[in-house]
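In: sequence-free structure coming up:
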């Protein structure tokens, strides 16, 4: 079965992909989260590098890779984008901290970025927008039409927990150890339009739901949907938004590879007319919570089987479903090597907590994140 050759309306599903990452800015001496007004202004003006963009707070920057067709390109683009963002941060004498939450600072020290888009977000969501002190990783996979995007989206729901568990990087928030591997997931879920949507059926189903959300005032348009997976409002892609930002480039590349392979596999299943898995929303929420709670350090919850499974079993089950596709794409060896590396050393969240428990020094945690994230830019 070849999935990399699936075509819909003349375009190939999953041929292209791109990645967006968000970072906190920190002072190199104190590791405090610090506004970068020059970097933020340059990003707003488009003068911080072609891959660097502003975020809702001046203590953050976002990067976006160019359009890629191979994992090698993804890695090269991520390295270049992180380098551009680091140079932008240097305008304010700051460093990038690639983790979804800061080890101790919070939204109280985050000025909102001046700009119409961000002011509108605060006007619409009030305190939820002002308290958006989290960073994420988004993967776009090329998909040619909205019906195909929705067919894939409806089938992604059982896979969200394990993909999340592999990317956790937010164990701390507002100065405390939350006990979670991905506190970002819990914080993000406060938005009324976050999480995994119920099956939409087709493009018309998506449009009806979006129209209702617009009418409610929750969103202005599709670009503000905060679903874990959504059709992009501006690109011919399906966008996976569920992941914490990965501290290392290796983990980002792995996440992008798994997401793209999953899209290819699910598009084939949709084309064959295979049914959307029946999945109770309560069980999916439980599985998502379990992944955020434990990451790869404890059991995950399989929402289809309604039972706990070990993290290695859950990751192995995902790889088993993607194996044929990854082999045909020439990506199997790289993906499995990266998976074994991740399982061996643990997620960023687990390693941050280990650093904290070993040193009792939150600054050491921040320094570890900055150092690990910078290693991939050399």
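Out: Right, received. Where do you want to start? These numbers come from a predicted model, not from an experiment. Numbering: from 1, shown residues only.
In: CA only for contacts and neighbour counts going forward, please
Out: OK.
In: which residues does residue 338 contact?
Out: Counting by Cα atoms under 8 Å, 6 or more residues apart in numbering, residue 338 touches 250-251, 254.
In: do that again at 10 Å, thanks
Out: The contact partners of residue 338, by Cα atoms under 10 Å, 6 or more residues apart in numbering, come to 250-251, 253-255, 332, 344.
In: dump those residues into CSV; add neighbour count and secondary structure as well.
Out: CSV is the format used below for the contacts of residue 338 (neighbours: other Cα atoms under 10 Å; DSSP: H, G, I helix; E, B strand; the rest coil):
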residue, neighbour count, secondary structure
250, 17, helix
251, 20, helix
253, 23, helix
254, 22, helix
255, 24, helix
332, 18, helix
344, 9, helix
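In: what about the nearest residue to residue 346 once chain neighbours are set aside, which SS state?
Out: Distances taken as Cα to Cα, 6 or more residues apart in numbering place residue 296 nearest to residue 346, at 6.9 Å, with adjacent residues excluded. Secondary structure, DSSP: H, G, I helix; E, B strand; the rest coil: residue 296 is coil.
In: next, count neighbours for residue 296.
Out: Neighbourhood size, residue 296 [other Cα atoms under 10 Å]: 27.
In: show me the contacts for it.
Out: Contacts of residue 296 by Cα under 10 Å, 6+ apart are 162, 164-168, 181, 310-312, 314-315, 342-343, 346-347, 349-350.
In: okay, now the one to match up with it:
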């Protein structure tokens, strides 16, 4: 009797350690009332004439577009590539009389008006998840970190997991949903949590054990590939990376590059200094820490997985900056940490900026208009 087996996982590709790749999902809005508009196909057509270091691809609904860097060595390369692609996208958007902006959610769009982009994969997702697929018109930044091998990738994944609340709080830019201030700094992640295969990866630190887990999951028919996992951090074997997925899309490319530089510094610190050994018990406060960061941003409570000590998240972020200083020097990421430090000491994250604009203007379309100006680089 032959036992059928599920799809096999790709071989973990060769990858240079600590290389970076960044993906940014962007909002496409009209210039009439700054609502989302389905212009991704036209944008992709115009972008076809540009030769870019990365690429631009569709996302699940037609009011979104994703830009990706190539493989980068450091923060400055990420910033350079993001700038080149951003400028091309802004030029093409101007030809279509539409705007582009960052932010983890659109402030007042109606999810029911969204259109699924016409690809087999997106239609399959829409068929499986129903209305959730249109509610997935949310916008995130994904950061890939190159790993020398699969076992090292899993160790790094679990090490970085304790810094998920730090990354959420720093990147948070989604306080508004369907015209309402949610009270959250990152409401976007509430939409991600609705998917059944979201949250944290299982605690295994050997690739052979991960393959056993993956085979069990595929045997059930629940998953077909790694794309079916919406984990906060997941392995990306075809790239030889791990992919950090919790960040809201920032309002500027400078912020996006700085966050990528911070993650690279954390990865180098974890790999070289090995400040702690990952354990399953590290995940005991994981969901609490994640919620605190989403709800309260930089002022959320962080529970140290090792000691149980409660600290204010912004204080723990500042402590991490101090621990990373030598690694930032080695990676050429001093400007990245400096950028984030200034935000930490100043007005705070992008969610605070968005609330400040709304408090002043009292009009959400004006908030989105100013988001577009920030993304294009023509507003402080």
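Out: Received, thanks. These numbers come from a predicted model, not from an experiment.
In: hang on, the earlier thing: can you say which two of the contacts of residue 338 of the first structure are spatially most distant?
Out: Spanning the widest gap among those are 332 and 344, at 18.1 Å by Cα to Cα.
In: center of the second structure, which residue is that?
Out: Taking Cα atoms, centre = their mean, the centroid of the second structure lies closest to residue 141, which sits 2.8 Å from it.
In: re earlier: now, the contacts of residue 296 of the first structure that are in helices?
Out: Judged by DSSP state H, the contacts of residue 296 of the first structure include 162, 164-165, 311-312, 314-315, 342-343, 349-350 as members of helices.
In: let me have those in CSV, extended by distance to residue 44 of the first structure and neighbour count.
Out: Formatted as CSV, those follow (distance: Cα to Cα, whole Å; neighbours: other Cα atoms under 10 Å):
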residue, distance to residue 44 of the first structure, neighbour count
162, 35, 24
164, 30, 24
165, 33, 30
311, 41, 22
312, 42, 17
314, 41, 22
315, 39, 20
342, 35, 18
343, 38, 15
349, 31, 30
350, 34, 21
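In: adding distance to residue 322 of the first structure, write the residues you listed out as JSON lines.
Out: As requested, these are exported to JSON lines (distance: Cα to Cα, whole Å):
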{"residue": "162", "distance to residue 322 of the first structure": "13"}
{"residue": "164", "distance to residue 322 of the first structure": "17"}
{"residue": "165", "distance to residue 322 of the first structure": "17"}
{"residue": "311", "distance to residue 322 of the first structure": "17"}
{"residue": "312", "distance to residue 322 of the first structure": "15"}
{"residue": "314", "distance to residue 322 of the first structure": "13"}
{"residue": "315", "distance to residue 322 of the first structure": "11"}
{"residue": "342", "distance to residue 322 of the first structure": "18"}
{"residue": "343", "distance to residue 322 of the first structure": "18"}
{"residue": "349", "distance to residue 322 of the first structure": "26"}
{"residue": "350", "distance to residue 322 of the first structure": "26"}
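In: out of those residues, which is nearest to residue 41 of the first structure?
Out: Looking across these and measuring by Cα to Cα, the closest to residue 41 of the first structure is residue 349, at 30.8 Å.
In: quick check: the aligned residue for the closest one in the second structure?
Out: Alignment note (TM-score structural alignment): residue 349 of the first structure maps to residue 351 of the second structure.
In: gap between that match and residue 374 of the second structure?
Out: 14 Å (Cα to Cα, to the nearest Å).
In: joint contacts of those two?
Out: residue 251.
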